[in-house]
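*Asks:* Requesting a structural model of the entry that follows:
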Amino acid sequence: MRVYIPSTLRLLGIACTAGELGPAPLTAYAVTPALREWYAEGDAEELEYAAMAQAARASVGLLAADPDTARRRVVVAAEVSAVPPADGSVELGDARLELHVVIPWTTVAAVHLDAAGAGAMVGKAADLWDAAQNGDDDALFALDSCEGEDLLWYATQEVPDLLAAERSRGGVTGPS
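*Replies:* Sure, this is the predicted structure:
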């Protein structure tokens, strides 16, 4: 099953160096029964996109918690063999899962990342994250605006070069 794990450039660098995403538990997003029921008319590709969009939104929350990292959403797509069933407490349309395992880097299929030009918009949304969580209309608008930005696709073998380029621009700090 394909899962989408929200991240940041700093966390991506740590995962790439460590050879795994963790520690467990990890919040991930996938095509869940709740998402399938909410988006009943969606085909498989649309459902995957909806799950990835929820992970991208959660990435803004990670950026809000780490103001020193580059203001670009990161979503790591990975293949996992089993996902625990929903416990019935999820809302209709929710793609969120909690994974109680560390995800080996070898299971990462791709990394999705905002273009550098999206930094100002994503940064504003991250700055307003708490207000958006409290229902502030302007903050929600800023958060929703991020969804208009497409995430770029990177193969796993491109990630080390991507991180090195970001380090040289000052966008990533932490392990090399």
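*Asks:* Could you use CA atoms for every contact and neighbour count after this?
*Replies:* Noted.
*Asks:* Please identify the helix or strand for the residue sitting furthest away from the middle of the chain.
*Replies:* Centroid-distance maximum for the chain: residue 41 at 24.2 Å, with CA atoms, centre = their mean. In the assignment (DSSP states H and E), residue 41 maps to no helix and no strand.
*Asks:* Alongside the first, I'd like the structure of this one:
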Amino acid sequence: MRVYIPTTLAGLAEAYKAGEIGPAPLDAFAVTPGLREWYVSDDIEELEYAALTRAAQASLRLLAAHPDVPRKRVVVALDVGDGEVRHDPDRGLDPGTLGEVRLARAVPLTKAAAVHLDAAGAERDVRAAADAVGAADTGDDDARFTVDGAEDHELLWYATQEIPHLIG
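*Replies:* The predicted model follows:
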């Protein structure tokens, strides 16, 4: 199963140094039954993009909590066994929890399929969005507009061999 773990550049550097993404438990996003139902799609690429987008939103929240790290959203895509992933089907179609899963153990970085990261040109919008995400979560429409501005930037795809370059 492909899962998307939100992190930051500092978190990616720690994972690279440790050889694994952790510590457990790890919050991640994946194509869950609820995500499938919400998006009403059988196109796996479209559904995986939706899970990636949810992880990018979670990365933005990590940036808000850690103002000292570079202002780039980072998502690590990993392939893990279905049995390693837990999701709560009772959460239903709550848009705030769509695609959320949990991994009970740290995951070796060798299971990473790719890293998704903001381009340098997104930094201003991502910085503003990280500053506004708390207000957006409480219903501030102007803050929501600012957060949406970061979401207008597509995350770039990088091979795992490029991680040293990304964190350097």
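*Asks:* Do you know the score for how well these two fit?
*Replies:* Here the TM-score for the pair of chains, by TM-score structural alignment, normalised by the length of structure 2, is 0.93; 164 aligned residues with a CA RMSD of 1.2 Å.
*Asks:* do you know how far the residue farthest from the centre of structure 1 is from residue 47 of structure 1?
*Replies:* Per CA to CA, to the nearest Å, residue 41 of structure 1 is found 9 Å from residue 47 of structure 1.
*Asks:* ditto for residue 98 of structure 1
*Replies:* Relative to residue 47 of structure 1, residue 98 of structure 1 is positioned 18 Å away (CA to CA).
*Asks:* okay, and stretch 128-141 of structure 1 goes to which residues in structure 2?
*Replies:* The aligned range for stretch 128-141 of structure 1 in structure 2 is 132-145, by TM-score structural alignment.
*Asks:* can you map out the helices along structure 1?
*Replies:* 9-18, 33-38, 44-65, 119-127, 129-133, 137-146, 159-169 (DSSP state H).
*Asks:* which parts of the first one are buried?
*Replies:* Spelled out, it's helix 9-18 of structure 1. Going by neighbour count (16 or more other CA atoms under 10 Å), the buried part of helix 9-18 of structure 1 is 9-16.
*Asks:* As a markdown table, those residues with distance to residue 113 of structure 1 would be great.
*Replies:* Listed next are those as a markdown table, based on distance: CA to CA, whole Å:
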| residue | distance to residue 113 of structure 1 |
| --- | --- |
| 9 | 9 |
| 10 | 12 |
| 11 | 13 |
| 12 | 10 |
| 13 | 13 |
| 14 | 16 |
| 15 | 15 |
| 16 | 15 |
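*Asks:* Out of the residues you listed, which is nearest to residue 137 of structure 1?
*Replies:* residue 9 (28.0 Å; CA to CA).
*Asks:* The closest one -> structure 2?
*Replies:* Using TM-score structural alignment, the partner of residue 9 of structure 1 in structure 2 is residue 9.
*Asks:* my guess is that match contacts residue 68, does it?
*Replies:* No: under the criterion of CA atoms under 8 Å, residue 9 of structure 2 is not in contact with residue 68, lying 10.9 Å apart.
*Asks:* Spatially central, which residue of structure 2 would that be?
*Replies:* Note: structure 2 centre (CA atoms, centre = their mean) maps to residue 55, 2.3 Å.
*Asks:* Give me the number of neighbouring residues for the residue nearest to residue 77 of structure 1 when sequence neighbours are not counted.
*Replies:* Nearest non-adjacent residue to residue 77 of structure 1, counting by CA to CA, 6 or more residues apart in numbering: residue 4, 4.6 Å away. Using other CA atoms under 10 Å, residue 4 of structure 1 has 31 neighbouring residues.
*Asks:* close enough to count as contact, residue 4 of structure 1 and residue 75?
*Replies:* Yes: with contact defined as CA under 8 Å, residue 4 of structure 1 and residue 75 form a contacting pair (6.1 Å).
*Asks:* what residues do these two have in common as contacts?
*Replies:* 52, 55 (CA atoms under 8 Å, 6 or more residues apart in numbering).
*Asks:* What range does stretch 69-79 of structure 1 cover in structure 2?
*Replies:* Using TM-score structural alignment, stretch 69-79 of structure 1 pairs with 69-79 in structure 2.
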